[in-house]
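K.L.:
everything below, folded, please.
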Amino acid sequence: MNYFENDLTALHQALVNHDITSYDLTQQTLAALKETDQKVNGFLALNEEKALATAKAIDEKGIDPDNILAGIPIAIKDNIMTKDLKTTAASKILENFVPVYDATVMQKLYDKDLVVVGKTNMDEFAMGGSTENSAFKTTKNPWNLTKVPGGSSGGSAAVVSAGMVPVALGSDTGGSIRQPASFTGIVGMKPTYGRVSRWGLIAFGSSLDEIGPMTRSVKDNAAVLNVIAGHDVHDGTTVDQPVPDFTAGIDQGVAGLKIGLPKEYLGEGVQAEVKDAILAAADKFRELGATVEEVSLPHSQYGVAAYYIISSSEASSNLQRFDGIRYGVRTQNAKNLDDVYVNSRTEGFGPEVKRRIMLGMYSLSAGYYDAYFKKAAQVRTLMKQDFENVFKDYDLIMGPVAPTTAYGIGEDVTDPLTMYAGDVLSVPVNMAGLPGLSLPAGFAKGLPIGMQLIGQPFAETTIYKAGYAFEQATTFHQEVPTLGGND
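P.N.:
Model (predicted):
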């Protein structure tokens, strides 16, 4: 089955018509991804036996004609709990951890008869932007195997981009769905904070994390969010409100829509080709009947420092549970209880995780809390107010997802302007709890460029409509990466 040429609608129709069974589809998917993943390194664990058994049971029950996701293979980022399937968060400290329960999103997927084929690679505990911080392997970008796929959801992005699966789940704390989607030329949605349950997601920054879908098209993305969204009694941060059908009216167009383009998002440090692609996208929206005007988000410049203080502080609290006592790896080099704690963490955590824990502990320590964490929280409020001011007059905000296309594996990005701009573009959405969608908007030297559409809280429907209109008016989403036979 060619996932480059078949979207969820086509796959569903083939299953309903009995042109293929879910078992055969799953079997073909597993066989093909084993071969392709030797080059990409996108998977950490396969779920072969259970996936085939699940698909067989779905076939015996019969494909529900009204359920577009019935019998469809899906891959899951390895920080989302999967019962009886190893979940490591790409960390040595959880190398052999097998959960005894499913995350809420997993139960929602099972209820809709999706077939989980495996767990995808990531930056350890979702800390990083290239998937090079994984304790186990480095995932490669399907468009150029010498480039990173982005992160931290780089494994999920790569397996969708390479055509191994039609759908994957990722998580986004500071751009970890949108940036890899941009680097690999796919569609990635970071939903509104509270739209999707975080119960069963291994926490990084609890006020920032959000689970979201990664697909090859906007409509497919909306169909998956339909399933995973909703209130959850296990997660007190989920919002108790009805979940609309995000695919309904998705083809209504953008006529009359007002879109803001922040001047801060096209500043110094943004690659010329990326800037040109976003300006061309703005012109395309104007052709389609939308108004696009320059706006300002003045406190974006402070977002980097505030984000690292808040996220690291929350991480230092969340990761203290990994102590070598209750679960995960326990050191063999211990003479007393202190040794168990210290050595288990020393041996189990990677360097990036250790850095963020130390930064977080420092920011929360007595004498520094007011100067750092409290100040960062105040900046966060100002950033949220910037968005609220723009949304008084505009329906959406657009801009690049990342300042550059994918960079080389092992390449030390030393340009501080580029690193700064990268954080400026992705972090604000999480700091304000807003929904943000990444979709293909161009290419530079054979590598994808992603455009970001940002909406008001719970305005995913408007974002999807705009994204779908742009997608249908362009051909970027139809391009196939090198592994698919294109260069």
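
K.L.:
C-alpha from now on. contacts and neighbour counts both.
P.N.:
Will do.

K.L.:
are we agreed that Pro428 is in a helix?
P.N.:
Yes: assessed with DSSP: H, G, I helix; E, B strand; the rest coil, Pro428 lies in a helix.

K.L.:
how about the helices of the protein, start to end?
P.N.:
Ranges of helices within the chain are 8-16, 22-40, 48-61, 104-111, 154-161, 178-184, 218-228, 272-287, 303-318, 337-348, 351-364, 375-391, 416-432, 460-473, based on DSSP state H.

K.L.:
I have a second one here; can you model it like the first so I can compare?
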Amino acid sequence: MSIAELRHQLELGNVSARELVDEKLSRISKVDGKINAFLEVTIDRARADAKRIDEARAAGDPLPPLAGIPLAIKDNLCTKGVTTTCSSRMLEHFVPPYESTVTERLWQSGAVLIGKTNLDEFAMGSSTETSAFGATSNPWDPSRVPGGSSGGSAAAVAAGECIAALGSDTGGSIRQPASFCGVVGLKPTYGRVSRWGLVAFASSLDQIGPFSTSVADTVEILQVIAGSDPRDSTSLKVPVPNYSASLSDSLSGLRVGLIKECFEHGGLDPQVKESVLSSADLLQSLGVEVVEVSCPRFNDGIATYYVIAPSEASANLARYDGVKYGYRSEDSENLASMTTRSRTEGFGPEVKRRILIGTYALSAGYVDAYYKKAQKVRTLIRRDFSNAFNKVDLLLTPTSPTTAFLAGSHSSDPVSMYLSDLLTIPANLAGLPAISLPCGFDEDGLPIGLQLIANVLDEPRLLQVAHQFEQAADVLANKPAGQFIP
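P.N.:
Below you'll find the model as predicted:
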């Protein structure tokens, strides 16, 4: 059932919040040993929160919009009193004394924390294999990855271990795992959702968003977490619209652009290409005009990103020095040795790789050649998007060049791993909202994701088109038999 349907059943007393929580806890107990989506399951807290919701309903109090809904939270979002590790030994024992803005808004809306989910260490990865606490598996095929870095959240939703989940998206870390796991994943406009309490990776790129099994549920979560926040200087001070108001409006007259550079790329799986182009035909049948557009620098996004993001990571992760908080090596003779050993032992290989890349790009003599040049290309990418949105309302691409790949298949080749974010990164560089939703399956029965990109703050139109496509395609109703963990 959808969040709206569950809320109605709770109000009628046909189901209790405790029953919803116990159902998901039972599901986690049954399947998470195969998936490893959760780093911590908050059993006692979830049941206590559910009890409060049930008592409020029994007393006749009005229920908040997410009352009793069990949610999972990516473990790079601070949760007061609940360990927040970023899947790193560096923060293995870190218990935040404060709540992130987004999770605070969820709890105020009645949502129930069911647990914290696995991720690539410090959100650096595309497969959830760099976690210090074990890789997450894809529920559709446990021999394959769920994507990353928010693979735990995507897998938890796909496997029915929670109603919805939060992730973070720096270069595709919500949309790519949503594509691999056959769920809906939204990256809002940069600044639409507060980043306060999100452990920073790349501050000019990071954005928080929801995973769910439908666009309607995505709208429910976004409605709660969106909005300005005085604690986040990058938060946009603009009103939050009613996102559900236009979901069913006519699509007639809307124009959607196929970015030709995406479909010409040699790394695009033919099955993915065919499925996405078929989805474009379906949109046309719904009254949308589909045209081809060009974003000449779209495929330059990945090279640009892998200068800017590591540079910002190098600065953000400098705070983990073994002094203020986090892992501290005890086997050291002096402060310099302690800092070196703490960072060497506390960070995994991928995090170290990106810190070194970023430090090099920012070093004297190289900052002009790399970091500043990358920022200039970023401006050109934004300009390409701006020109495209002068002609169309939305842009359409595959979410990922391939479906979920086998675990370990890219472990020895970091560049091939980076290329899985080729189609998602440009939206982050431009700060645009984008959504991934299922559009079909490949010959192995693995989900294929369709990406829609909108102009800044045009989430209402993005969600409108995504919702109506989802309703017409009904992709998951025709999922291959035997692929999904029972």
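
K.L.:
picking that back up, could you dump the helices of structure 1 into TSV and include mean neighbour count and distance to Ile211 of structure 1?
P.N.:
Formatted as TSV, those follow (neighbours: other CA atoms under 10 Å; distance: least, CA to CA, whole Å):
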stretch	mean neighbour count	distance to Ile211 of structure 1
helix 8-16	19	20
helix 22-40	18	23
helix 48-61	17	22
helix 104-111	18	8
helix 154-161	34	12
helix 178-184	34	11
helix 218-228	22	9
helix 272-287	18	26
helix 303-318	22	16
helix 337-348	17	25
helix 351-364	19	20
helix 375-391	18	21
helix 416-432	22	12
helix 460-473	22	14
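
K.L.:
for Tyr193 of structure 1, which of these is the nearest?
P.N.:
helix 416-432 (7.8 Å; CA to CA).

K.L.:
what lines up with Asp386 of structure 1 in structure 2?
P.N.:
With TM-score structural alignment defining the correspondence, Asp386 of structure 1 maps onto Asp384 in structure 2.

K.L.:
state the distance from that match to Cys295 of structure 2.
P.N.:
Asp384 of structure 2 sits 5 Å away from Cys295 of structure 2, going by CA to CA, to the nearest Å.

K.L.:
now do Leu422 of structure 2
P.N.:
Relative to Cys295 of structure 2, and taking CA to CA, Leu422 of structure 2 is found at 14 Å.

K.L.:
with Ala280 of structure 2 instead?
P.N.:
18 Å.

K.L.:
now check structure 1 for the residue matching Phe38 of structure 2.
P.N.:
Aligned partner of Phe38 of structure 2 by TM-score structural alignment: Phe43.

K.L.:
what lies in contact with stretch 270-285 of structure 1?
P.N.:
Residues outside stretch 270-285 of structure 1 that contact it (CA atoms under 8 Å, 6 or more residues apart in numbering) are 254, 266, 291-292, 399-400, 402-405, 418, 421, 441-444, 449, 451, 470, 473.

K.L.:
narrow the residues you listed to just the buried residues.
P.N.:
The neighbour-count test (16 or more other CA atoms under 10 Å) marks 254, 266, 291-292, 399-400, 402-405, 418, 421, 441-443, 449, 451, 470 as buried among the contacts of stretch 270-285 of structure 1.

K.L.:
in strands, which of the residues you listed fall?
P.N.:
Residues from these lying in strands, with DSSP state E as the criterion: Thr291, Val292, Gly399, Pro400, Ala441, Gly442, Phe443, Ile449, Met451.

K.L.:
which members of the residues you listed are the farthest-apart pair?
P.N.:
Thr291 and Phe443 (24.3 Å).

K.L.:
quick revisit: distance to Lys119 of structure 1 added to the helices of structure 1, as CSV?
P.N.:
Below are the helices of structure 1 laid out as CSV (distance: least, CA to CA, whole Å):
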stretch, distance to Lys119 of structure 1
helix 8-16, 20
helix 22-40, 12
helix 48-61, 11
helix 104-111, 12
helix 154-161, 8
helix 178-184, 16
helix 218-228, 17
helix 272-287, 31
helix 303-318, 22
helix 337-348, 20
helix 351-364, 21
helix 375-391, 33
helix 416-432, 24
helix 460-473, 26
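
K.L.:
select, out of those helices, the one closest to Asn133 of structure 1.
P.N.:
Taking these one by one with CA to CA, helix 351-364 is closest: 7.2 Å.

K.L.:
next, the mean deviation of the closest one compared to structure 2.
P.N.:
Here helix 351-364 of structure 1, set against structure 2 after superposition, deviates by a mean of 0.4 Å using mean CA distance after the TM-score superposition for structure 1.

K.L.:
hmm, who's touching that helix?
P.N.:
124-125, 127-128, 133, 309-316, 319, 368-369, 372-373.

K.L.:
what do you get for stretch 217-230 of structure 2?
P.N.:
Contacts for stretch 217-230 of structure 2 (CA under 8 Å, 6+ apart): 2-4, 65-66, 101-103, 105-106, 109, 164, 184-186, 191-194, 209-212, 235-240, 242-244, 463.

K.L.:
got a quick PyMOL command for the buried subset of those?
P.N.:
A single PyMOL command suffices to select whichever of those are buried according to 16+ other CA under 10 Å:
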select buried, resi 3+65+66+101+102+103+105+106+109+164+184+185+186+191+192+193+194+209+210+211+212+235+236+243+244+463
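
K.L.:
give the aligned equivalent of Ser153 of structure 2 in structure 1.
P.N.:
By TM-score structural alignment, Ser153 of structure 2 lines up with Ser156.
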